[in-house]
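*Asks:* my questions are about this predicted structure, shown below with the sequence.
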Amino acid sequence: MSYLKSNESYHIHKADCGSGKTYSGEVKNGARHGYGVMEGLGYEIKGFWKDDMLHGKCSVKMPDGYVFKGSYVNDKRHGVGTEFYPNGRAIMATWRHDVMLPNWRIKQPDGSEITLKVNDVLDVVGAVTIKYCDGSVYKGDAIIVNAGTPSWNVVRKGYGSLKYPDRTVIEGYWLHDEYINELIIDGTLIS
C-alpha cells in the first residue's frame, strides 16, 4: 500500500501519512524509496527505504525512548545493529530476518560490559564475560532474570571466577549474583 500519490520516478516529497505521521524524503512511483524521515506521535525513523519498506542503514526511535540503529532488509532488522534503552543500556548484536542472533555485547549504564551467548528462551548459555568498571572481570555461568521486561538483568549463577585488578581471584559457585563457595547438584546446595 502506497502512502504517497505520485507518478514521477524519483523526487523529494513531503506527505502526511495519516495517523499523525509525516514522511519527508525520496519517492519512486508513489512509494518511499531512497533516503527519508518518517516522524510523528513520538516515533522517528531515519534511513533508507526500498519499495515502501525499510532497507539499508536506519535509525528507529520509539515513543518510550527505545532506539534501534542498524541494518534493515525488507522492513526487518538484518545485519549488525544496536538497541539503546532509556535506562542507558545498549545491546550490540547481529539480526537475521528480525531475529536477534545469540551472541550479544551489552554496555551497562554504569559502564560495565557483558559478552554472552543466549538461547531461544533467553537463558545465558556457554561462556559469559562481565567486565566491571572497577577493572574486575567475571568469567563463568550466568542467567538473565526478568527476561522480556524493562528490568531484566544478567546475574552470576553457576560456576565462575572473578578476578580483581589487584589479581585476587575468587573461583567457585555463584547463586543470585553472590559467591557461595558451595556445590549445587540438581538445585540442592551441598556443603
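*Replies:* Arrived safely, thanks for sending.
*Asks:* every contact and neighbour count from this point should use C-alpha atoms.
*Replies:* Will do.
*Asks:* OK, contacts around the nearest residue in space to residue 137 that is not next to it in sequence?
*Replies:* Leaving aside its sequence neighbours, residue 137 sits nearest to residue 131 (CA to CA, 6 or more residues apart in numbering; 4.6 Å). By CA atoms under 8 Å, 6 or more residues apart in numbering, the contact set of residue 131 is 112, 113, 114, 137, 138.
*Asks:* relative to residue 145, which of the residues you listed is nearest.
*Replies:* residue 114 (14.5 Å; CA to CA).
*Asks:* ok, then the element right after the helix or strand containing the closest one?
*Replies:* If you go by DSSP states H and E, residue 114 is part of strand 113-118. Downstream of strand 113-118, the first helix or strand assigned by DSSP H and E is strand 124-131.
*Asks:* which elements pack onto the helix or strand following that next one?
*Replies:* Following strand 124-131 in sequence order, the next helix or strand is strand 137-145 (DSSP H and E). For strand 137-145, the packing partners by 3 or more CA pairs under 8 Å, 6 or more residues apart in numbering; DSSP states H and E come out as strand 124-131, strand 153-163.
*Asks:* and here is the other one:
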Amino acid sequence: MKYTSFLALGLVIFFVSSITTANALPPCSSNHDTIWNECEGVWTGTDGGEYSGTWKNDKRHGQGTITWPNGQRYIGAWVNDRRHGHGTHTRPDGLKYVGEFRNDHPHGQGMWTWTDGQEYVGTFEYGKPEGTGTHTWPDGHQYTGNFLSGLSHGHGTYTWANGRVYTGEWKYDKMDGYGVVKFVDGRIWAGEFSQGSWVKGNKYAPGEAPQDVTAKFQE
C-alpha cells in the first residue's frame, strides 16, 4: 500500500516537473544581432533600465522585470514591448501600484499604496484614478465614490475619523453641488455646497430630518 502511494506521488511530481520544464523557455542568444524570439534574456536599454524576462519577435513579451537607474521597478506582464496585463510597479519614494496595466500605464482595476499609510483601491485610466474607488488616509478619513483624473469628482461619500459623513456631489476634490452632512450628534445639513463650503439649504436638529434625507446615508 505504501509502495503504491509513493509510486503515485512520484508520478505526480514527474508529471508536474515535465510540464514546468516543457513551458520553460530557452535562454536567448548571446549574439544581440539575432532576433530574440520565444526565449528568456537580459537586456539594458538606452535609458539604463535593465529588463530580465521573456521575449517574442525581439520584443519584451510575456513575464519580466525591469529596474531603472532611479530605483523604479516593474514586475509583471508584457505585450509587444509594453507593460500590459497584471503587474507591480514600485517607486523609490515608496509609492506602489499593484493591478492591471494597459499600453505601459496603470489601467483597469488596481491599488495604490503610500509609505504614509494612504491607500487607493479602484479603477484607473492611463495612470490616474478614474471611475469608482476608495481612498483611505492613515488618520481614518475615507472617500468612496467617483474619480476623475485622480480627483474626487462626481458622486461620493466622505467619512471623517470622528464619524461625520458627507454624501453628495463633488467637483475637483471639493464638495460642490447638492449634498447632505450628518454630524456625530445627529444633526443633518442638506443643501448646496460650493468649493467645499456650505452655501444654503436646510439644517435639521437630531431626529428631525425627513426620511428622503436620512435615506441618503443608507444607500
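*Replies:* Received the coordinates, thanks. The model shown is predicted, which means the values in this text are computed figures rather than measured ones.
*Asks:* what's the TM-score here?
*Replies:* Once superposed, chain against chain, the TM-score is 0.67 (TM-score structural alignment, normalised by the length of the first structure); 169 aligned residues with a CA RMSD of 3.3 Å.
*Asks:* for the strand holding residue 114 of the first structure, give me the average deviation versus the second structure.
*Replies:* Following superposition, strand 113-118 of the first structure is found to deviate from the second structure by 2.4 Å on average (mean CA distance after the TM-score superposition for the first structure).
*Asks:* strand 124-131 and that strand, what's the angle between them?
*Replies:* 170 degrees (axes from the mean of the first three to the mean of the last three CA atoms, to 10 degrees).
*Asks:* from the contact counts, what lies against strand 113-118 of the first structure?
*Replies:* Using 3+ CA pairs under 8 Å, 6+ apart: strand 113-118 of the first structure touches strand 103-107, strand 124-131.
*Asks:* redo those as CSV? Include distance to residue 66 of the first structure.
*Replies:* Listed next are those as CSV, based on distance: least, CA to CA, whole Å:
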stretch, distance to residue 66 of the first structure
strand 103-107, 15
strand 124-131, 23
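*Asks:* chain neighbours aside, what residue packs nearest to residue 196 of the second structure?
*Replies:* Excluding the flanking residues, the one nearest residue 196 of the second structure by CA to CA, 6+ apart is residue 175, at 4.4 Å.
*Asks:* check residue 202 of the second structure too.
*Replies:* Residue 202 of the second structure sits nearest to residue 190 (CA to CA, 6+ apart), 5.3 Å away.
*Asks:* what do we get in the first structure for the one you found?
*Replies:* Aligning on TM-score structural alignment places residue 190 of the second structure opposite residue 171 in the first structure.
*Asks:* helix, strand or coil for its match?
*Replies:* Three-state call for residue 171 of the first structure (DSSP: H, G, I helix; E, B strand; the rest coil): strand.
*Asks:* pretty sure it sits against residue 164.
*Replies:* No: using CA atoms under 8 Å, residue 171 of the first structure is not in contact with residue 164; the gap is 11.5 Å.
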